[in-house]
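In: how would this look folded up:
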Amino acid sequence: MHSYDTHDTPEVLDRREGPHGEVVLRRHGELLQIIANGCFLMDTSDGRSERLLVDAAYGALDGRPGPSVLIGGLGVGFSLAHAAADPRWGAITVVERERAVIDWHLDGPLSVLTEKALADPRTRIVEADLLAYVDETSDTYDALCLDIDNGPDWTVTEDNHGLYSAAGLAGCARLLRPGGVLAVWSARPSPEFEGSLWNAGFQRVRTEEVRVARGVPDVVHIAVRPG
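Out: You can find the predicted model right below:
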């Protein structure tokens, strides 16, 4: 979910109507981009903040052996690929609500980024809306890495706001084992969300920044469920 190169005219590679509107995969120069309902979400230009999302979550687990991680949002695959490249992670589950995005990774242009990760026996892809999954699953995880929006204050669809509400954060806490970590990617810092994390009962709340070429830094919000 970053800025992109303005050179050349974007080429639409696929356009689908999904359960939450239109999703588009396009090529812009050397970059692949995902657009949802006309809103630029992410591209393949960097991946630093997605890698930080995964690494910060692992670091906050304080050396827990073989931790499981749930990644909310497949996107262009940076988070999944980075987690799968790290042998310290145990089970890796990715929840993605757009069938088109999954297809682009399984047998489309994005497979070049995630083919190895998807073949990893630790990896499982779940096609589901993350909010519904949080409400319905009985599975629990050591880490929950969320990258489904441009941040808590800038959601892709209106219903995603519920994930960052008191009820949504309580659901995230239920998914986490004691001492588990919630990591949330955002295109800009959100002091209000930090307050929401404290109010939801999380501990060790902090924000890590990733400097970008222009504008405010990307950030990862980190919080730990009490043990």
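In: For the rest of this, base every contact and every neighbour count on C-alpha atoms.
Out: Noted.
In: can you list contacts of the lengthiest strand in the chain?
Out: As far as residue count goes, and with DSSP state E defining each element, the longest strand of the chain is strand 176-186. Strand 176-186 is touched from outside by 49-50, 53-54, 56-57, 60-61, 140-147, 149-152, 172-173, 218-227, with contacts defined as C-alpha atoms under 8 Å, 6 or more residues apart in numbering.
In: Following up with a second sequence; could you model it the same way so I can compare the two?
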Amino acid sequence: MSHPAHAMPDRPVHVSGPPAPGGGPRVLDRREGPYGEVVLRERGEHFEIIANGCFLMDTSDGRSERLLVDAALAELAEPGEPGEPGEPGGAKGPHGVAHRVLIGGLGVGFSLVRAVEESRWGQITVVEREAAVIDWHRAGPLSAVSGAALADPRTEIVAADLVAYVREGAGPRRFDALCLDIDNGPEWTVTEDNGGLYSPAGLAACRKRLTPGGVLAVWSAQPSSAFEQALRNAGFTGVRTEEIPVVRGVPDVVHLARKGA
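Out: The predicted structure follows:
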């Protein structure tokens, strides 16, 4: 397994039994939910999340998750609109504007923590479908990573399936940035249903949820020229891919695209 938190293994990593005599991972919690099995493991000083036998992420690095949020904010070159009347606000950035960001997937919490560190994010909505993951952050081992970020008044945790939320559940709400990290990439989804997020209809729904000039940022364990073209076909502009070098194998990437003003 490479150091970056989402580095793609050579093959899916399956949950093991008791730790090996040499010091293998230790299972802290294992749950069956509507989307299959999720497992929290401890390996040395770090935690790992496994979904349906497939390694998702761990706490060994976090560069990928931080870049996902940083790159989206950097793309928002022009000040966005403040929050809608009645919506929660937060600290203002240098332009007096509080950007609204939707983070798809709580994961190990690095993206949320990074967003909270930046005052220009005035509203931070995290959509996570696995109740177990939310529990691990609120009252479990991962609270050591995200406890302060969860307590930030700008943070909102929504327990929902991201695909459904983007298409239907968000109502009239729109965001200045969508930072999506629920799979190992558009071409390696955790569950089959997630594929709908990267389909023409799913990308159209993402575009609809963005404010004019808003940014879509999608994490992936490998580059995808096909996904870049899908973004262009969906009407996004400024499509580009930013790489995060890894110890071995292909780099992690963040796909970036903008909604026209």
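In: picking that back up, next, check the contacts of strand 176-186 of structure 1 against the helices and list the overlap.
Out: Under the assignment DSSP state H, the contacts of strand 176-186 of structure 1 contribute S49, E50, L53, V54, A56, A57, A60, C172, A173 to helices.
In: I'd say the second one and F78 touch.
Out: Yes. Using C-alpha atoms under 8 Å, E50 of structure 1 makes contact with F78 at a distance of 6.0 Å.
In: Trace R41 of structure 2 over to structure 1, please.
Out: In structure 1, the residue matched to R41 of structure 2 (TM-score structural alignment) is R26.
In: Its match: which element?
Out: strand 21-28 (DSSP states H and E).
In: need the next SSE after that strand, C-terminal direction.
Out: Beyond strand 21-28 of structure 1 toward the C-terminal end (DSSP H and E), the next one is strand 31-36.
In: check the fit of that next one onto structure 2 and give the mean distance.
Out: Superposing on structure 2 places strand 31-36 of structure 1 at an average distance of 0.4 Å from its equivalents, by mean C-alpha distance after the TM-score superposition for structure 1.
In: Can you spell out which helices and strands pack onto that strand?
Out: Other helices and strands packing on strand 31-36 of structure 1, by 3 or more C-alpha pairs under 8 Å, 6 or more residues apart in numbering; DSSP states H and E, are strand 21-28, strand 39-43.
In: Make TSV from those strands and add mean neighbour count and distance to D8 of structure 1 to it.
Out: As requested, these are arranged in TSV below (neighbours: other C-alpha atoms under 10 Å; distance: least, C-alpha to C-alpha, whole Å):
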stretch	mean neighbour count	distance to D8 of structure 1
strand 21-28	19	7
strand 39-43	19	15
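In: Let me know which of those strands is the nearest to D159 of structure 1.
Out: If you check each of these against D159 of structure 1 by C-alpha to C-alpha, strand 21-28 wins as the nearest, at 12.6 Å.
In: neighbouring contacts of the closest one?
Out: Identification of contacts with strand 21-28 of structure 1 by C-alpha under 8 Å, 6+ apart yields 5-17, 32-38, 100.
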